[in-house]
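J.: take this sequence and fold it.
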Amino acid sequence: MSGMVLDPGDRSLPTGFAPGVPAGRVVAPKDAATVMLVRDGSAGLEVFLQKRVKGMAFAAGMTVFPGGGVDPRDADVSVSWHGPEPDWWAQRFGCTPETARALVCAAVRETFEESGVLLAGPDAATLVGDTGHYAAARAALVARDLSLAEFLAGEDLVLRADLLRPWSNWVTPEGEPRRYDTRFFLAAMPTGQQADGSTSEAVEAYWATPRQALADFADGRCHLLPPTRVTLEELAEHSGAGTALEAERTLAKIIPKLVQRDGRWHVLLPGEPGFEEAK
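T.: Predicted coordinates:
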């Protein structure tokens, strides 16, 4: 896997954590999409982050990128689409074209719902500017009263799949009661739009360089799940948004393992000492 980090550092999970599924039983992961919005700041590449509320059923209190699970309606073939076709995405993510279409649509929808950034435009060559006048539609999407296909059709907009780049594919470890097969996408922050924190799922939203976010994690000022931490380490290798968007990525499913040591659970990633021996 391109960019895999081999220094595990301290990946011990909070005291009292224990896998929520009985041994021998594995929960099937649900498809999900996550988007790293990047831009060029005074200190180099910056990425948009959100701190999730503590009451969330998954990743409570964690600092994450916008994203979420696939809605069955995300597979609607009526979506007006510009960019690489579902077959292209299916080859990169190792899934069916139908699933690939749903993943790309979920990436666009979740990014709009959670940050107000909309990767769509009136035609294949343009993007919407200020998305504030779509506030009612955004709320309807969050409430699932409106599908992405209905929203785009109603506003005569084209989904801009060409603005997304495939980055990685992470699967929640076995033993977890909520598992996701998450495809990570990269996208540049559109000119004229603003990313915000107007979502009930986050208590804070901000831009930071990957190195700043990793320093906050090291100092205990934020909490990162392994996929977020590794992705930030990978993004930190790029001086600007342009080089990150142009990076050639080799994608494979990354499925961490949970191991118990000294009374606490730890996360192991592929390539790290003890991973192959862990069950």
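J.: alpha carbons only for contacts and neighbour counts from here, please
T.: Will do.
J.: isn't residue 67 right up against residue 33?
T.: Yes - using Cα atoms under 8 Å as the test, residue 67 is close enough to residue 33 to be in contact (5.5 Å).
J.: spit out the residues that contact those two alike.
T.: Here residue 67 and residue 33 have 107, 110 as joint contacts, going by Cα atoms under 8 Å, 6 or more residues apart in numbering.
J.: dump the residue contacts of the residue nearest to residue 162 when sequence neighbours are not counted.
T.: Excluding its sequence neighbours, the residue lying closest to residue 162 (Cα to Cα, 6 or more residues apart in numbering) is residue 83, at 4.0 Å. By Cα under 8 Å, 6+ apart, residue 83 lies in contact with 160, 161, 162, 163.
J.: which parts of this structure are helices?
T.: Taking DSSP state H as the test, the helices found in the chain are 86-93, 97-115, 135-142, 148-154, 210-218, 226-235, 241-246.
J.: distance from the longest one to the middle of the chain?
T.: Here the centre of helix 97-115 is set off from its chain's centre by 10 Å, with Cα atoms, centre = their mean, to the nearest Å.
J.: also compute the angle for the longest strand along the chain relative to helix 226-235, please.
T.: Criterion DSSP state E: the longest strand present in the chain is strand 30-41. Angle, strand 30-41 to helix 226-235, by axes from the mean of the first three to the mean of the last three Cα atoms, to 10 degrees: 30 degrees.
J.: which strands or helices does strand 30-41 pack on?
T.: strand 44-52, strand 67-69, helix 97-115, strand 180-188, helix 241-246 (3 or more Cα pairs under 8 Å, 6 or more residues apart in numbering; DSSP states H and E).
J.: hmm, back to that, which of the contacts of residue 83 fall within strands?
T.: Among those, the residues falling in strands (DSSP E) are residue 160.
J.: and the contacts of residue 83, which are buried?
T.: 160, 161, 163 (16 or more other Cα atoms under 10 Å).
J.: quick one, what contacts the most centrally placed residue in the chain?
T.: The chain has residue 34 as the residue nearest its centroid, 1.7 Å off, counting by Cα atoms, centre = their mean. If you count contacts by Cα under 8 Å, 6+ apart, residue 34 has them with 65, 66, 67, 68, 107, 110, 182, 183, 184, 185.
J.: can you pick the most crowded of those residues?
T.: Highest neighbour count within those, by other Cα atoms under 10 Å: residue 107, with 30 neighbours.
J.: isn't that residue up against residue 33?
T.: Yes - using Cα under 8 Å, residue 107 is in contact with residue 33, at 5.2 Å.
J.: which neighbours do those two share?
T.: By the contact definition Cα under 8 Å, 6+ apart, residue 107 and residue 33 are jointly contacted by 67, 68, 185.
J.: export those as TSV, with columns for distance to residue 141.
T.: As requested, those are exported to TSV (distance: Cα to Cα, whole Å):
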residue	distance to residue 141
67	14
68	13
185	20
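J.: neighbours of residue 132, how many?
T.: Quick note: residue 132 (other Cα under 10 Å) scores 12 neighbours.
J.: next up, for comparison:
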Amino acid sequence: MRELPRELVLPEGFVPPEVPDPPVTPKDAATVMLVRDTDSGLEVFLMRRVLGMAFAGGMTVFPGGGVDPRDADTSLAWHGPPPEWWASRFSCDVGLARALVCAAVRETFEESGVLLAGPSQDTVVSDARPYAQARTRLVDRELSLAGFLAEAGLVLRADLLRPWADWVTPVEERRRFDARFFLAALPTGQRADGATTEAAEARWQRPAEALEEWRAGRVGLLPPTWTTLTELAECASVADAMSRERRIAKLMPRVVRDGNVLRIVLPGDPSYDEAAAHLDPEERS
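T.: Prediction:
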């Protein structure tokens, strides 16, 4: 695990000053890095969350969100590695593994308009715009992913996804997620639009450029996003990224006060085990 830079700090007030006791139980979630090849190299789809949102407001992130109970529906048509394979990669039970893959496909469609499904097990939708009404119904929770795919006669393409990482929100937060990160290539013919109320803007960008914007102070990144962008910046192409074997280990950052700033640390950092229950400067004095 690469070390987080000391410059990766949180704005004052971003987390509550006192750690909840007991800590909030993380909600299972799926995050998807959509990538595509360009003449300038691999690009990834990024969204800047609306400022003021309860979680990660104003931060630049990948599409994703929490698992819906209906994501566990076993009735949908599925092609690719079975839930048992995903369970072994993410070290979870089979039912949750199925739900995570379904959540990844659903959230990608809801937030970017990209649909990882096709009319058969060896085809992919080339234009997702005809399913715009179903996308709205999914967002409004009027329709489940299984119901949508059944109505449209589509097969979920689990083989288009790759497992990448597993990040857990620090215990200091009152809104916590156990987010499994997936990688997916943009299907030929489809377009990512970022047409979601959760995003103030969306764009394709080379990972190195996104990191440079962070260094210049123009965007905010959380540890999972910074780390993933750094890893993707090392990939020469989509094929290179998709072919990489990943050892998935659950990672949970902690927040420590370093002078006048809140710094984020990972296991192995000397400050990790010294994280205090209070982050308020007065409580630490």
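J.: quick revisit: mind giving me JSON lines with the contacts of residue 34 of the first structure and columns for distance to residue 48 of the first structure?
T.: Formatted as JSON lines, the contacts of residue 34 of the first structure follow (distance: Cα to Cα, whole Å):
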{"residue": "65", "distance to residue 48 of the first structure": "7"}
{"residue": "66", "distance to residue 48 of the first structure": "8"}
{"residue": "67", "distance to residue 48 of the first structure": "12"}
{"residue": "68", "distance to residue 48 of the first structure": "15"}
{"residue": "107", "distance to residue 48 of the first structure": "15"}
{"residue": "110", "distance to residue 48 of the first structure": "14"}
{"residue": "182", "distance to residue 48 of the first structure": "18"}
{"residue": "183", "distance to residue 48 of the first structure": "17"}
{"residue": "184", "distance to residue 48 of the first structure": "14"}
{"residue": "185", "distance to residue 48 of the first structure": "13"}
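J.: quick one: which of these is nearest residue 151 of the first structure?
T.: Of all those, residue 110 has the smallest distance to residue 151 of the first structure: 13.2 Å, by Cα to Cα.
J.: from residue 120 of the first structure, how far off is that closest one?
T.: According to Cα to Cα, to the nearest Å, residue 110 of the first structure and residue 120 of the first structure sit 13 Å apart.
J.: aligned partner of residue 2 of the second structure in the first structure?
T.: Using TM-score structural alignment, the partner of residue 2 of the second structure in the first structure is residue 5.
J.: check contacts around that match.
T.: 230, 233.
J.: returning to what we had before: where in the second structure does the longest strand of the first structure fall?
T.: The aligned range for strand 30-41 of the first structure in the second structure is 27-38, by TM-score structural alignment.
J.: quick one: residue 233 of the second structure and residue 209 touch, right?
T.: No - checked against Cα under 8 Å, the pair residue 233 of the second structure and residue 209 is beyond contact range at 9.0 Å.
J.: so which of these two has more stuff around it?
T.: When neighbours are counted by other Cα under 10 Å, residue 233 comes out ahead of the other of residue 233 of the second structure and residue 209, with 21 against 13.
J.: the more buried one -> the first structure?
T.: The alignment partner of residue 233 of the second structure in the first structure, by TM-score structural alignment, is residue 236.
J.: now swap in residue 79 of the second structure and tell me
T.: Taking TM-score structural alignment, residue 79 of the second structure has residue 82 as its aligned residue in the first structure.
J.: who's in contact with that match?
T.: 124, 158, 159, 160, 161, 162.
J.: thinking again about what came up before, of the contacts of residue 34 of the first structure, which is the nearest to residue 26 of the first structure?
T.: residue 182 (16.9 Å).
J.: distance of the closest one relative to residue 170 of the first structure?
T.: Separation of residue 182 of the first structure from residue 170 of the first structure (Cα to Cα) stands at 5 Å.
J.: before we move on, what about residue 68 of the first structure?
T.: 13 Å.
J.: ok, now residue 246 of the first structure?
T.: Counting by Cα to Cα - residue 246 of the first structure and residue 170 of the first structure are separated by 21 Å.
J.: the two - which one has more neighbours?
T.: Between residue 246 of the first structure and residue 170, counting by other Cα under 10 Å, residue 170 is the more crowded of the two (20 against 9).
J.: map the more buried one across to the second structure for me.
T.: Mapped onto the second structure by TM-score structural alignment, residue 170 of the first structure lines up with residue 167.
J.: I figured its match was touching residue 248, is that so?
T.: No - look at residue 167 of the second structure against residue 248 with Cα under 8 Å: they stay out of range, at 9.7 Å.
J.: alignment lookup: residue 155 of the second structure to the first structure.
T.: Matched by TM-score structural alignment, residue 155 of the second structure corresponds to residue 158 in the first structure.
J.: dump the residue contacts of residue 61 of the first structure.
T.: Here residue 61 of the first structure is in contact with 51, 52, 53, 54, 55, 223 (Cα under 8 Å, 6+ apart).
J.: try residue 199 of the second structure
T.: Applying Cα under 8 Å, 6+ apart, we find residue 199 of the second structure in contact with 47, 48, 49, 50.
J.: what sits closest to the residue mapped onto it from the first structure if chain neighbours are left out?
T.: With TM-score structural alignment as the criterion, residue 199 of the second structure lines up with residue 202 in the first structure. Among residues not flanking residue 202 of the first structure along the chain, residue 52 sits closest, at 4.2 Å (Cα to Cα, 6+ apart).
J.: any idea what the one you found aligns with in the second structure?
T.: By TM-score structural alignment, residue 52 of the first structure lines up with residue 49.
J.: now do the contacts for that match.
T.: Residue 49 of the second structure sits next to 56, 57, 58, 59, 60, 61, 198, 199, 200, 201 when contact means Cα under 8 Å, 6+ apart.
J.: ok, those residues in the first structure: which stay?
T.: With the contact criterion set to both residues aligned by TM-score structural alignment, their matches' Cα atoms under 8 Å, these that also touch in the first structure are 56, 57, 58, 59, 60, 61, 198, 199, 200, 201.
J.: what about the first one, how many neighbours?
T.: Right, the one you point to is residue 56 of the second structure. Quick note: residue 56 of the second structure (other Cα under 10 Å) scores 18 neighbours.
J.: nearest spatial neighbour of it, chain-adjacent residues omitted?
T.: Closest to residue 56 of the second structure by Cα to Cα, 6+ apart is residue 49, at 7.0 Å.
J.: need the contact list for the spatially closest residue to residue 236 of the first structure that is not a sequence neighbour.
T.: Closest residue to residue 236 of the first structure apart from its sequence neighbours, by Cα to Cα, 6+ apart: residue 210 at 5.2 Å. Residues in contact with residue 210 of the first structure (Cα under 8 Å, 6+ apart) are 45, 46, 47, 232, 233, 235, 236.
J.: measure stretch 42-56 of the first structure end to end?
T.: End-to-end for stretch 42-56 of the first structure, by Cα to Cα: 34 Å.
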